[in-house]
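Visitor: Provided below are the primary sequence and the corresponding predicted coordinates.
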Amino acid sequence: MFKTNNVTSRIFERQIRTPAPGTSVHSARRFYENLVPSFTIYDVECPDHSFFKFTDDGQYFVCFSRNRQDLIVYRPTWLSFSCKGEDCDNNQELPPQVKRFESFFTQLYVKPLASCNELICKDFFLYMESNQFGIFATSTAQIQDARGTDGAILGVPSFEKITIHLFRLEDGFKLDEKVFHNDCVNLTHNMGAFLYDDLLAVVSLRYQTIHILQIRDSGNLVDVRAIGAYCREDDELFINSSSQLAGNRGDLVDNGTNHDQPNSNNSFLSGIKQRLLSFIFREIWSEETDQTQRVQCLKKKFYFHFQDYVDLVILKVQFLDRHHLLIKFGSVDVGASRNTDQLPAFFAVYNMETTEIVAFYQNAADELYLLFERFCDHFHATSINSMYMNFISSHSNNIHALEQLKSMKNKATSISQFVKKMLSSLPLNCQSMSPSPYFDQSLFRFDEKV
């Protein structure tokens, strides 16, 4: 294949040769082989902000004020200076304005984001490419020893208020917000939220609920469904009407002496937990055909671990497509621990439309690891409208990344521990991978650890 380090020659080659159908973007990205950063400018005069990240299309640079109250957005001006000569790498005679931050970025606006008692979550930002919307979060101070309220699980800290903000990045106009009161959402590195097309999933750790929101083109955040205590939209209505009917019958018998009985909501397992237990039961039931062996198998694998399954909590969620969620279950200790490689965890694939669990794995399952190794791109769940996120290198679409993974696997002292370590990253954090050409392993070879 024709290749040269001369940009002019590559441009001429592009004029006289037509790339194969569907490969024009790949051909354009190959120009970055000739445009490699090779010079660093030190001691640049920068404003006193907390710099966060670029949007995937490179149009906006998102920053926050040091007091974590204001949103500051810049527009990159890109290439501003050039060097003429053979020894440009060592050329120190650059114009004075190169040392200034404003020479490379133009400030678009500064907008107040947090209220007086809230702070911006500086590790959280999601970008909706199709509408150029930005999703930010603010929260009050963490309450470590929060009182247990109805439906809340113990051992999870609480925040008096968590607010999800929807902004239009073009002009910084605030479109809508969603508020969670006395709740806990893990917003560090987008762990507690996942954006897929126009759907946003937010995980309430404290109340074990997956909130599915839809972002309309008009800029509204609309509640679609809440998965947790109930799975279908009419579950709560059905249970309340049933309990009300049972209460009316009780009044006829004891003339109202049963009003102090506990609420039926507290006496039942949550809807998602019942779906999970029934799936595990059916899987174990179908393993044996002999009735005696089936009962023994259920005793060992289901009833013996029944309380362990009941105690599982939802830790993390991601979209696999518009209808399926990958849900990570574990203990409260797993959610609070930094190193989760050695701790047991479980993964379930949940269909939101049928409200069924369709698959269930442990974090040491070889079957799930093989799926992750061969079909890693499906775990990224990139938007169908995104032309940038389709270029993320993975071991399922790039031979160099696959060789690197196999090398790590061969060096591992224990295959089971290696599988646990690889699966500990699931579900993947939303928009945690960069589509930059400099991270394209088809163009450049690099060590991810460095």
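Guide: Received it, and whenever you're ready, just let me know what you need.

Visitor: from here on, just use CA atoms for contacts and neighbour counts.
Guide: Noted.

Visitor: buried residues in stretch 209-218?
Guide: The neighbour-count check on stretch 209-218 (16 or more other C-alpha atoms under 10 Å) flags 209, 210, 211, 212, 213, 214, 215 as buried.

Visitor: which outside residues touch it?
Guide: 131, 198-204, 220-229 (C-alpha atoms under 8 Å, 6 or more residues apart in numbering).

Visitor: then stretch 372-385?
Guide: 129-130, 196-197, 319-321, 389-390, 394-397, 427-428, 430.

Visitor: how long is stretch 66-80 end to end?
Guide: 28 Å (C-alpha to C-alpha, to the nearest Å).

Visitor: contact partners of that stretch?
Guide: 48-50, 58-65, 103-115, 118-122, 169.

Visitor: how many neighbours does residue 195 have?
Guide: Counted with other C-alpha atoms under 10 Å, the neighbours of residue 195 add up to 26.

Visitor: on that earlier part again, ok, of the contacts of stretch 66-80, which come out buried?
Guide: By 16+ other C-alpha under 10 Å, those give 50, 60-65, 104-105, 108, 110-111, 113-114, 118-122, 169 as buried.

Visitor: which helix in this protein has the most residues?
Guide: The longest helix of the chain (DSSP state H) is helix 235-254.

Visitor: for the stretch 301-450 of the chain, which segments are assigned as strands?
Guide: Along the stretch 301-450 of the chain, counting by DSSP state E, counting those that start in this stretch, strands occupy 313-319, 324-330, 346-351, 356-362.

Visitor: export those strands to CSV and tack on distance to residue 381 and mean neighbour count?
Guide: As requested, these are exported to CSV (distance: least, C-alpha to C-alpha, whole Å; neighbours: other C-alpha atoms under 10 Å):
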stretch, distance to residue 381, mean neighbour count
strand 313-319, 6, 26
strand 324-330, 10, 22
strand 346-351, 14, 20
strand 356-362, 18, 18
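
Visitor: hold the first one in mind and look at this next one:
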Amino acid sequence: MESPRSCSGIPRRRIPNQNLLTRLRRRQLVACYPGTHWHAARQFNECIFPNFTVVNIEKPATFLRKFSPDGRHFIGFSLDQSSLEIFEYQGPCLIAGLVRATRDPIELKQNIFKTAFRLKCVTHVAPEREHLNRECSLFAENGRYVVVASAALVPDNPYPFVHEVNQNNESLPPTARSPLEDYTLHIVDLHTGLLTDSKAFKCDKIFLPHNQGLYLYDDTLAVLSVQHQTIHVFSLVGGTFVAVRRIGRFCYEDDEITWMTSSVDRCAPHKDAMTNALKHRLLTHVWKTEASSSSSRARLFFKQFDYFEQLRIWKMQLLDSRLLLLRYATEDVVLLKHPDPNAQASLFVVYDMETTRVVAMYDNTSEQLYDLFVRFADHFRNAVPSNRPQFTCSSSSNVHAHHSQLRFKKTITKAKYGGPSEAVKRLLAQLPISAQSYSTSPYLDLSLFSYDEKCVSVLERPKACGDFPIKFFSRESGLLKFRLHTEHLGTQVNPAVAAMARRLVAFTFHPTDPFAVSVQRVNGEYVVSFHFRVFGCGNADWI
């Protein structure tokens, strides 16, 4: 019998059985601990994974976006960005069957998209002049509805009136880098393909890419108007927008009525000398918590009063149905005049919409806020808009993600011009977090697989594409499980041009199945690849 120890006396690592049938048998005979069913079931993904890649497939003239949270639908935008295209996902079994039945690689690449997705409907959404934003979509009611946005530049002739551009005394001046646009939010029913409701915002500035200006928590939708420094809160009821409140110049719903009936001399909103109500709540909080304790702190408050007055809301997110996390910065940062805006000073404010009070305030070098972010990262993400257990692979719920974040902090701390405060500032730059921007695929779970986070991560953002496949190793056994090929560009892109250009790849993983879509862009050219499971594919793992 082989000794369990090597010659050097170091105990050998025992690799658990990787056979799928053995694991299924063990699941029948051995019950898991109470409350661990989801984690035990998730471990089966170490046996069933996307082990085959088809590169440079033929697809319809569509900008591919993402899967719905239930995984049944896949949405994309038409080439003219006026319509929403809804596809029904057919499952990985049909794709694997097509691979086994097709001998010609060219025929396979021509038919694989039609096998994986069936076009359900094409819904014309964008009104005249407006175009849908390809990086903005929010799913509501567990994937029943999707919220998309369209925008168009405000024409110079005729230019809008002053009271339309400046709706209050904190409205920002339009700039070339931040021009005014007309926006429209749309709700589309994925089951029927019907446009159920739309909401227009004229002469405004809303950051649509990556859902930065929108946030959806359950059925509560918040929209940040950067131009008018106003937060619009809606409730999504049956696929329609129901206005709940507007936070900015006024905080309560009846504040404007009270102001209109008062004896105060009224003037145009942009000429109003009164402090914005939301800004007034912020100043009041600073005075009560910091300045009123001593005369020296009071003098410092009055010295910095103009700085607080000039702050503007840059980003926001919903922490729950009543708490807002707001990020304030100077006007130059909000208007995108700084090349590195996250390096500038900013304030994080937690605001209660029900009581209209500021609950807490932190600067962007606050160790206290960083500690809260590390310990309760899942509460900041709200990644899964459904009742399923959340596996967000964050620093608060995954030891490997926590160690990765600590390594990043240590690197910034020891770097030139770095330090502890600079490291905290870099990490807090993630806040506020955009809605539905993290993948819940089990193949990106760092407790199951180890991979290069510089090439792919749970954050759904384009990554730099390398010259080698992305390798996924099992955490349990340390064995190489599968590879995602992104280095083969196919025939559409000139190899000489591809070698000189910076290549980016964006992955879209199915929420549960061993299936992923990758889109590479090289000098304006798009190459789409499918990564899926095929049994008995042999040594070849890509075409």
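Guide: In hand now; what should we look at? None of these values were measured; they are calculated from a predicted model.

Visitor: sec struct for the corresponding residue of the second structure for residue 194 of the first structure, please.
Guide: Here residue 194 of the first structure is matched to residue 215 in the second structure, going by TM-score structural alignment. Classification of residue 215 of the second structure using DSSP: H, G, I helix; E, B strand; the rest coil returns strand.

Visitor: measure residue 215 of the second structure to residue 263 of the second structure for me?
Guide: For residue 215 of the second structure relative to residue 263 of the second structure (C-alpha to C-alpha), the value is 38 Å.

Visitor: for residue 25 of the second structure, same thing?
Guide: From residue 25 of the second structure to residue 263 of the second structure the distance is 79 Å (C-alpha to C-alpha).

Visitor: thinking again about what came up before, only the buried residues of the longest helix of the first structure, if you could.
Guide: So, applying 16+ other C-alpha under 10 Å, helix 235-254 of the first structure has no buried residues.

Visitor: and what of stretch 394-402 of the first structure?
Guide: 394, 395, 396, 397, 400, 401, 402.

Visitor: measure that stretch end to end?
Guide: 7 Å.

Visitor: ok so, going back, what is the burial count for the match of residue 194 of the first structure?
Guide: 22.

Visitor: who's in contact with it?
Guide: 221, 222, 223, 316, 317, 318, 434, 435.

Visitor: how about 7 Å then?
Guide: 221, 222, 223, 317, 318, 434, 435 (C-alpha atoms under 7 Å, 6 or more residues apart in numbering).

Visitor: what does the last one correspond to in the first structure?
Guide: Spelled out, that is residue 435 of the second structure. Aligned partner of residue 435 of the second structure by TM-score structural alignment: residue 430.

Visitor: wait, isn't its match in contact with residue 192?
Guide: No: judged on C-alpha atoms under 7 Å, residue 430 of the first structure makes no contact with residue 192 at a distance of 9.1 Å.

Visitor: next one: residue 184 of the second structure from residue 267 of the second structure, what distance?
Guide: Counting by C-alpha to C-alpha - residue 184 of the second structure and residue 267 of the second structure are separated by 29 Å.

Visitor: the two: who's more crowded?
Guide: residue 184 (21 against 9).

Visitor: mind checking the SS state of the nearest residue in space to the more buried one that is not next to it in sequence?
Guide: The shortest distance from residue 184 of the second structure to any non-neighbouring residue, by C-alpha to C-alpha, 6 or more residues apart in numbering, is to residue 200 (4.2 Å). Put simply, residue 200 of the second structure is strand when judged by three-state DSSP.

Visitor: what's the neighbour count on residue 408 of the second structure?
Guide: Neighbours of residue 408 of the second structure (other C-alpha under 10 Å): 14.

Visitor: typo on my end, residue 37 of the first structure
Guide: 8.

Visitor: so how far is residue 331 of the first structure from it?
Guide: 45 Å.

Visitor: residue 450 of the second structure matches what in the first structure?
Guide: Aligned partner of residue 450 of the second structure by TM-score structural alignment: residue 445.

Visitor: I'd like to know how far that match sits from residue 396 of the first structure.
Guide: 16 Å.

Visitor: ok, now which ones touch residue 532 of the second structure?
Guide: Contacts of residue 532 of the second structure (C-alpha under 7 Å, 6+ apart): 50, 51, 52, 53, 92, 514, 515, 516.

Visitor: on that earlier part again, the residue nearest to residue 184 of the second structure -> the first structure?
Guide: Using TM-score structural alignment, residue 200 of the second structure sits opposite residue 179 in the first structure.

Visitor: can I assume that match is in contact with residue 165?
Guide: No: the pair residue 179 of the first structure and residue 165 does not pass the contact test of C-alpha under 7 Å, sitting 8.8 Å apart.
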